[in-house]
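1. fold the following for me, if possible:
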Amino acid sequence: MARKFFVGGNWKCNGTTEEVKKIVSTLNGGDVPSPDVVEVVVSPPFVFLPLVKTTLRPDFHVAAQNCWVKNGGAYTGEVSAEMLVNLDIPWVILGHSERRSLLKESNDFVGDKVAYALAKGLKVIACVGETLEQREAGSTMEVVAAQTKAIAERVTDWTNVVLAYEPVWAIGTGKVATPAQAQEVHSELRDWLQANTSPEIASTTRIIYGGSVSGGNCKELAAKPDVDGFLVGGASLKPEFIDIIKSAEVKKSS
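-> Below is the predicted model:
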């Protein structure tokens, strides 16, 4: 069965109430392919989750940008998976490079968070990716495999997991992995899944690309056989996000 194209929009730490309403209005008016062709998930900051959940078109879904590794309790500033489930938020992004680098989240910690979120019924966009130094040292796949291994060791059911390959050197920099570079890593990641999980998991798990995706480069990236969609940062706050969603048509016709 073909993997359904997936487009996620990570709004990061951006927005006011009025700005969020404007973004949602643009998305609600966008002419995009049907949910049979593309799955769309947007991820606003925690404080705007209820607003976006109640005003966003029903064929788009909502994700949190993070959640805690355990149930609630004495964890000031954290949000639990149980709270997200209570708010009927279906998705969460975990292991984003900004949390790995700025907040020192380790591979094992990210793996534990993924396992806990899945156990509570959330669907997970799990992020992996290398720094510029690691790429230049030729250790891209070593780094990405180690990050993926920490997740795979803790996941028994991959049905609700999307892997996001985000080269750190391409996030918010304007630099983009070439379609060939993205395809190479995605293909190697799929080979890793085949060798370390199962052929079925490797063939059905969606591996999406993140890193300065725009309306200008999305179609060429989408045409690659192992690129199953995108996790979009800055461009997800702009009208061009609609064009990125439409790039699913490229995959459908290829």
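2. make it CA atoms for all contacts and neighbour counts henceforth
-> OK.
3. for the residue lying closest to residue 2 once chain neighbours are set aside, grab the count of nearby residues.
-> Spatial nearest neighbour of residue 2, chain neighbours left out: residue 204 (7.6 Å); criterion: Cα to Cα, 6 or more residues apart in numbering. Neighbour count of residue 204, defined by other Cα atoms under 10 Å: 16.
4. from residue 161, how far off is residue 204?
-> 10 Å (Cα to Cα, to the nearest Å).
5. please give the structure of this sequence too, so both can be compared:
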Amino acid sequence: MRRKMAAGNWKMNGLQSNLAELKALAQEFGNADCDILICPPATLIHSAASTTADAVDIGGQDCHQSETGAHTGDISAQMLKDAGATHVILGHSERREDHDESDHDVRHKAVAAIHAGLKTVICCGETLEEREANNTLDIIGGQLAGSIPDTVTGENLIVAYEPIWAIGTGKVPTLDQIGEVHDFIRARLERRFGEGVGRSTRILYGGSVKPGNAADIFGVSNVDGALVGGASLKAEDFGQIITALAAS
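-> The predicted structure follows:
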């Protein structure tokens, strides 16, 4: 059985004072019937890991593909691990768009992250134009093939489907659309890696997940949890999503 996961991406939000939200989350949901992951900005990783005391996993939002080197401003996977992270998000659409990251870049970062002992949350998703042109599955298939390295296992790989047009917009695909993509991802993983890896890899949905729609989304085929943006910044809001996931 795949263990469900509620993951929160704080993006470029959060100061030391915001760790109170994380502490409240850990205290109330530390024994929840699902895994909880929070990916704060890099400046908070060490403090966040110390605050949660293993009740909540802490992850990075990106890493460099090299272990060390002259890469001013970048952070290696080993540095994330050393700071207390257990996971890292890779290939988020905002990284792909704002920093021109390619599938090739994401794959090499994933190799580095796995080598450092981190679990990878690899993101994929289509634009509104691609959705309207009925190219969604072709786009997702290409991203999966190009971004995921051959060395993954069901333990170190988590896939997050995030339709770009739904991130932070309040727009959400229909449940049938979400199910179609998640079923497709599962089938692709099984075909490439075999049933063992394919069936044990968790597939999260992300894109305007809120307390009001979480339960319906978690009832969709092959949705093993969520990667949540803004709603993960407040323990009260994220807690409702965790409760919905644990009950699904």
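6. quick revisit: translate the residue nearest to residue 2 of the first structure into the numbering of the second structure.
-> Per TM-score structural alignment, the equivalent position to residue 204 of the first structure in the second structure is residue 200.
7. now residue 26 of the first structure
-> Using TM-score structural alignment, residue 26 of the first structure pairs with residue 24 in the second structure.
8. without its sequence neighbours, what residue ends up closest to its match?
-> Among residues not flanking residue 24 of the second structure along the chain, residue 235 sits closest, at 6.5 Å (Cα to Cα, 6+ apart).
9. surely that neighbour touches residue 26?
-> No - with contact defined as Cα atoms under 8 Å, residue 235 of the second structure does not reach residue 26; the gap is 9.0 Å.
10. from residue 31 of the second structure, how far off is the aligned residue in the second structure for residue 170 of the first structure?
-> Under the alignment (TM-score structural alignment), residue 170 of the first structure maps onto residue 166 of the second structure. Distance, residue 166 of the second structure to residue 31 of the second structure, using Cα to Cα: 31 Å.
11. which of the two has more neighbours?
-> Per other Cα under 10 Å, whichever of residue 166 of the second structure and residue 31 has more neighbours is residue 166, with 19 against 12.
12. quick check: that one touching residue 209?
-> No - using Cα under 8 Å, residue 166 of the second structure makes no contact with residue 209, being 9.2 Å away.
13. overlap of the contact sets of these two?
-> Counting by Cα atoms under 8 Å, 6 or more residues apart in numbering, the residues touching both residue 166 of the second structure and residue 209 are residue 172.
14. before we move on, which element is the match of residue 26 of the first structure in?
-> Using DSSP states H and E, residue 24 of the second structure sits within helix 19-29.
15. ok now the helix or strand following that helix, how far from the chain's centre?
-> Going down the chain from helix 19-29 of the second structure, the next helix or strand is strand 35-39, by DSSP H and E. Counting by Cα atoms, centre = their mean, to the nearest Å, strand 35-39 of the second structure is centred 9 Å from the centre of its parent chain.
16. which part of the first structure lines up with strand 35-39 of the second structure?
-> Under TM-score structural alignment, the match for strand 35-39 of the second structure is residues 39-43.
17. now swap in stretch 219-228 of the second structure and tell me
-> By TM-score structural alignment, stretch 219-228 of the second structure lines up with residues 223-232 in the first structure.
18. quick one: buried residues of the matching stretch?
-> In terms of neighbour count (16 or more other Cα atoms under 10 Å), stretch 223-232 of the first structure has its buried residues at 223, 224, 226, 227, 228, 229, 230, 231, 232.
19. residue range for stretch 121-134 of the first structure in the second structure?
-> For stretch 121-134 of the first structure, the aligned range in the second structure is residues 117-130, judged by TM-score structural alignment.
20. ugh, wrong one, stretch 94-103 of the first structure
-> With TM-score structural alignment as the criterion, stretch 94-103 of the first structure aligns to 90-99.
21. helices of the stretch 151-254 of the first structure, residue ranges please.
-> Assigned by DSSP state H, counting those that start in this stretch, the stretch 151-254 of the first structure shows helices spanning 179-196, 199-204, 218-222, 240-246, 248-253.
22. tell me, what residue is most central in the second structure?
-> In the second structure, the residue lying closest to the centroid (Cα atoms, centre = their mean) is residue 121, at 4.4 Å.
23. quick check: the aligned residue for residue 7 of the first structure in the second structure?
-> Residue pairing (TM-score structural alignment): residue 7 of the first structure is matched to residue 6 of the second structure.
24. tell me, how many residues neighbour its match?
-> The number of residues packed near residue 6 of the second structure is 25, by other Cα under 10 Å.
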